[in-house]
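A.B. asks: structure for the following, please:
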Amino acid sequence: MNKTSIRIGAGAGYAGDRIPPAVELARHGQLDYLVFECLAERTIALAQLERRQQPDKGFDPLLAERMRAVLPVCMAQGTRIISNMGAANPLQAGHEVLRVAKELGLQGVKVAVVQGDDVLKRLLTDGLDLPLIDSDAPLSSLQDRLISANAYLGADALLPALQTDAQVILCGRVADPALFLAPLMHHFGWAANDWPQLGQGILVGHLLECAGQITGGYFADPGFKGVPNLARLGFPLAEVQADGSAVITKVNGSGGCVTVATCTEQLLYEIENPARYLQPDVVADFSQVRLTPDGADRVRATGANGQQRPDTLKVTVGYHDGYIGEGQMGYAGPGCVARGQLALELVRQRLQDAGLGQLEARYELIGVNSLLPQAQATTEPNEVRLRVAVRSPARQQAQLVANEVEALYTNGPAAGGGATKSVREVVAAAAVLVPRGWAQPDVTLLG
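C.D. replies: So this is what the prediction gives:
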């Protein structure tokens, strides 16, 4: 608490993120904390399905690999790890970290596990009349298809874990910026109702939460926005002062860049209203944020504010939403577009004859109109790839879609090849707002 600044690194921005940049941060970032943000909207519902089938699973599949890569150096340097890699099974994830520590011969590793975000039972008991966000329907409209319901906890849920001597803090669903705000509150002793200060902390968390996006990933556009050495993209870290002002930077010599432009794109990412960014800890106000250069690959972020936190918590609800049957086929050479279009019409007619014509569907030629549906080829491409995807309530119908595309081999235009087909279950996400008291976080210390 006597330090005047703190260094926090972003080791991941999604579940499948690359591991080498996190190792580079751990080794050379001189970090106090390394944060792995690995939960998207539907990720936890998929993890809940896995946990039902295998009770000892349901956490991030890369957890062990990430821990093998960074835990030894973090232990040696005194860097604490915070992550939502616990997903649907934080407690088992904690035991997995201890297993990896034992495998590596590390002594004295402790893990603090934060639980309490799973509110499915409470919703089924008391919340079926709650309205879905962005819909007029009540939650009861999804009742028979529900998989999961997890509340976005705030930094306050993580603080008791940070007050232990655990080197690793694992949780499930927590608001992404809260993973970064919590160590700031813990380290600097910020009050839970210091809304302007918390708003600045949320700014730091929001800038870091997507990892490589702020160092040039998802930014590069050759000829317009160049990013040096993108193959060795480095992940960001923040040097944060006690007043919440921060400098976003990266490890010297790592690839990518940190500029006002990269930071501006990340600042606006997934923000509906910059003046009212709703978080469980605070309603953050980014409308007066200033991003200013502070040297090479260094951008200073200041000017965030905040207002009193909401009385409710957002809950992401995962539910079954049918199946998607998909098939692809490639056509090349002269006339490939005409052959591809003929193949699409054949599949469309055959599915209509099978009684599936009313289902939601995509019929497209990749290379012509798959991303821009109204586009027309201005010149004849050398190759196209047909794609048909249909959403259906039954797996058998989805399988028929995939089979009909494959059947183009011998029942369609000339010279089709490279067919692929798949059927996958659709797990969709919705959201409701619940009273804050419905989530009861608790901490278990392992090790």
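A.B. asks: going by C-alpha atoms from here, please, whenever you check contacts or count neighbours.
C.D. replies: OK.
A.B. asks: distance check, the closest residue to residue 250 other than its chain neighbours against residue 62.
C.D. replies: Using CA to CA, 6 or more residues apart in numbering and skipping residues adjacent in sequence, the residue nearest residue 250 is residue 236, 4.7 Å away. From residue 236 across to residue 62, the span is 20 Å (CA to CA, to the nearest Å).
A.B. asks: compare these two (neighbour count), which wins?
C.D. replies: residue 236 (32 against 15; other CA atoms under 10 Å).
A.B. asks: quick one, what contacts that one?
C.D. replies: Going by CA atoms under 8 Å, 6 or more residues apart in numbering, residue 236 touches 9, 10, 208, 211, 212, 214, 215, 248, 249, 250, 251.
A.B. asks: secondary structure and neighbour count for these - can I get that in CSV?
C.D. replies: Output for these, formatted as CSV (DSSP: H, G, I helix; E, B strand; the rest coil; neighbours: other CA atoms under 10 Å):
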residue, secondary structure, neighbour count
9, strand, 30
10, strand, 29
208, helix, 32
211, helix, 28
212, helix, 28
214, helix, 31
215, helix, 32
248, strand, 29
249, strand, 26
250, strand, 28
251, coil, 20
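A.B. asks: now for these: which two are most distant?
C.D. replies: By the measure CA to CA, 208 and 251 form the most distant pair in the contacts of residue 236, at 14.1 Å.
A.B. asks: for the longest helix anywhere in the chain, packing partners?
C.D. replies: Determined from DSSP state H, the single longest helix within the chain is helix 336-353. Packing contacts for helix 336-353, counted by 3 or more CA pairs under 8 Å, 6 or more residues apart in numbering; DSSP states H and E, involve strand 312-332, strand 361-366, strand 383-392, helix 395-406.
A.B. asks: that one versus strand 383-392: what angle between them?
C.D. replies: Counting by axes from the mean of the first three to the mean of the last three CA atoms, to 10 degrees, helix 336-353 lies at 20 degrees to strand 383-392.
A.B. asks: I'd like the structure of this one too, to check against the first:
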Amino acid sequence: MKTLRIGSGAGYSGDRIEPAVELAEQGDLDYLVFECLAERTIALAQQARISDPDGGYDPLLSERMRRVLPFVGVQAGRRRLRVVTNMGAANPVSAAIEVRRIAAALGLDLKVVAVVGDDVLKVLQPDFLLDNGQSVGSLGERLISANAYLGVDGILEALRADADVVITGRVADPSLFLAPQMFEFGWAADDWQRLGRGTLVGHLLECAGQVSGGYFADPGFKDVDDLARLGFPLAEINADGEALITKVAGSGGRVSRATCTEQLIYEVHDPAAYLTPDVTADFSRVGFVEEGVDRVRAQGADGRARPEQLKVSVGYLEGWIGEGQMSYGGPGAVARAQLARDVVLKRLELIGVKLQDVRAELIGMDSLHGPRSGVEPWEVRLRVAARCEERSEAVRVGNEVETLYTNGPSGGGGASKSVRQVVAVASLLLPRNAVKPRIEA
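C.D. replies: Okay, here's the model as predicted:
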């Protein structure tokens, strides 16, 4: 029986590159998938494309492709390796052009195909309601993006066109992994059980190092070896969608029943109805069996008919955040930091800074869990951040923290300040027939 090997080259936009190269070189893969597109990431990419029409794709695309393209395509004595990725972000076409340029510079003859159609900004109507209660029309000029979560359709079309590299924009994370399985095994679009199983594979692999022990690690409780050389996972899959999760031999990390179980429940609201564009997956009876060191069999997934609507991620501008920080150390550090906090909050009130929201915290004391009792630390860092409608108001927040240098209390140091624009994200649902994925070769 044919076995398909799919590896996960990234779990988010800024992920490490070395484990992906290790997979490409030593993983004996058919497919290497880079999942790099969070909801806020694509809104930021759309914002970047506004200032640069040729930009808007993942900033690490070029470096990642330079490192892995030498292993892509048909090579003697190796499986044919293909790459599937959503690093196209807000501009898959420009991303594909960049990958072709890199391939040519490396002397490689590769077919690179872009999948488009997820950008549905022009489809939205002013009376459409977002999940936060606002209407699309109320956003006005603050609206910057609207991207539908595509499924496997565009990727399948690209693979049928014999693409070596498939570059997408917003595609549901598991779909990046499901499409190669459907293509290689010839699964029908309504073979719900196999699609459910294939979606489980995608869900386990989509966060890369999380399932191979990265986010799992907790010293003294859940120890993981050689975390600095964490290996990213791969799946060995058969034609029925049964999969074994593993990693490159000798790489750091761990693949176990426990790591897979933690990843299984990641971002799953209802295990019996995990909604994707391709299938309503049922993970409620999933189980894991350890078949050896770093070899875990995943079984029990099922599926039902896919939803008739697609989720759309809408990005819009929501003001500015101004922030300032200052450290205090030694005897009385906490008391001085508390006084500094009181001073800054009072100053913001005295000078009339227009705030929508403000947060003032002592990192190491109350920034995560609120006020607590116990032994005071020898050092503490004050952080004051506020959201403002205008950038000029946000700037004043960090300035007030910085003035603690000379205006007291004593012993402050290591001041920093910053201002950043807030890109907020909300969601809505669109009928499936309003979204038209297609490829551009």
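A.B. asks: on that earlier part again, matching residues in structure 2 for the longest helix of structure 1?
C.D. replies: Matched against structure 2 by TM-score structural alignment, helix 336-353 of structure 1 falls on residues 333-350.
A.B. asks: what's the neighbour count on the residue mapped onto residue 403 of structure 1 from structure 2?
C.D. replies: Residue 403 of structure 1 maps onto residue 399 of structure 2 when the alignment is built from TM-score structural alignment. Using other CA under 10 Å, residue 399 of structure 2 has 17 neighbouring residues.
A.B. asks: quick one: residues contacting residue 399 of structure 2.
C.D. replies: 324, 417.
A.B. asks: picking that back up, out of the contacts of residue 236 of structure 1, who's nearest residue 330 of structure 1?
C.D. replies: Using CA to CA, the contacts of residue 236 of structure 1 come closest to residue 330 of structure 1 at residue 212, 33.6 Å.
A.B. asks: so who does the closest one touch?
C.D. replies: Here residue 212 of structure 1 is in contact with 12, 13, 218, 233, 234, 235, 236 (CA under 8 Å, 6+ apart).
A.B. asks: for residue 436 of structure 2, same thing?
C.D. replies: 117, 118.
A.B. asks: one step back: any of the contacts of residue 212 of structure 1 buried? List them.
C.D. replies: Listed as buried from the contacts of residue 212 of structure 1 are 12, 13, 233, 234, 235, 236; burial here means 16 or more other CA atoms under 10 Å.
A.B. asks: distance to residue 93 of structure 1 added to those residues, as TSV?
C.D. replies: Shown next, in TSV, are these (distance: CA to CA, whole Å):
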residue	distance to residue 93 of structure 1
12	17
13	19
233	28
234	27
235	24
236	25
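A.B. asks: from the residues you listed, which land in strands?
C.D. replies: Secondary structure assignment (DSSP state E) places 12, 236 from those within strands.
A.B. asks: from the buried ones among the contacts of residue 212 of structure 1, pick the one nearest residue 424 of structure 1.
C.D. replies: residue 13 (25.1 Å).
A.B. asks: now the helices for the stretch 1-150 of structure 1?
C.D. replies: Remark: helices assigned in the stretch 1-150 of structure 1 by DSSP state H, counting those that start in this stretch are 20-28, 43-53, 63-77, 90-104, 120-126.
A.B. asks: as TSV, those with distance to residue 355 of structure 1 and mean neighbour count would be great.
C.D. replies: Below are the helices of the stretch 1-150 of structure 1 laid out as TSV (distance: least, CA to CA, whole Å; neighbours: other CA atoms under 10 Å):
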stretch	distance to residue 355 of structure 1	mean neighbour count
helix 20-28	50	21
helix 43-53	31	20
helix 63-77	45	18
helix 90-104	45	20
helix 120-126	36	14
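A.B. asks: which position in structure 1 pairs with residue 37 of structure 2?
C.D. replies: Using TM-score structural alignment, residue 37 of structure 2 pairs with residue 39 in structure 1.
A.B. asks: now do that match against residue 206 of structure 1, distance only.
C.D. replies: From residue 39 of structure 1 to residue 206 of structure 1 the distance is 14 Å (CA to CA).
A.B. asks: got it, and residue 240 of structure 1?
C.D. replies: 14 Å.
A.B. asks: map residue 408 of structure 2 onto structure 1.
C.D. replies: Using TM-score structural alignment, residue 408 of structure 2 pairs with residue 412 in structure 1.
A.B. asks: what sits against that match?
C.D. replies: With CA under 8 Å, 6+ apart, residue 412 of structure 1 has these contacts: 343, 346.
A.B. asks: ok, back up a step: list the buried residues for the match of helix 336-353 of structure 1?
C.D. replies: 333, 334, 336, 337, 338, 340, 341, 343, 344, 345, 348.
A.B. asks: repeat that for stretch 152-164 of structure 1.
C.D. replies: For stretch 152-164 of structure 1, by 16+ other CA under 10 Å, it's 152, 153, 154, 155, 156, 157, 158, 159, 160, 161, 162.
A.B. asks: would TSV of those residues with secondary structure and distance to residue 266 of structure 1 be doable?
C.D. replies: Formatted as TSV, these follow (DSSP: H, G, I helix; E, B strand; the rest coil; distance: CA to CA, whole Å):
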residue	secondary structure	distance to residue 266 of structure 1
152	coil	21
153	strand	22
154	coil	21
155	helix	21
156	helix	25
157	helix	26
158	helix	25
159	helix	26
160	helix	30
161	helix	29
162	helix	27
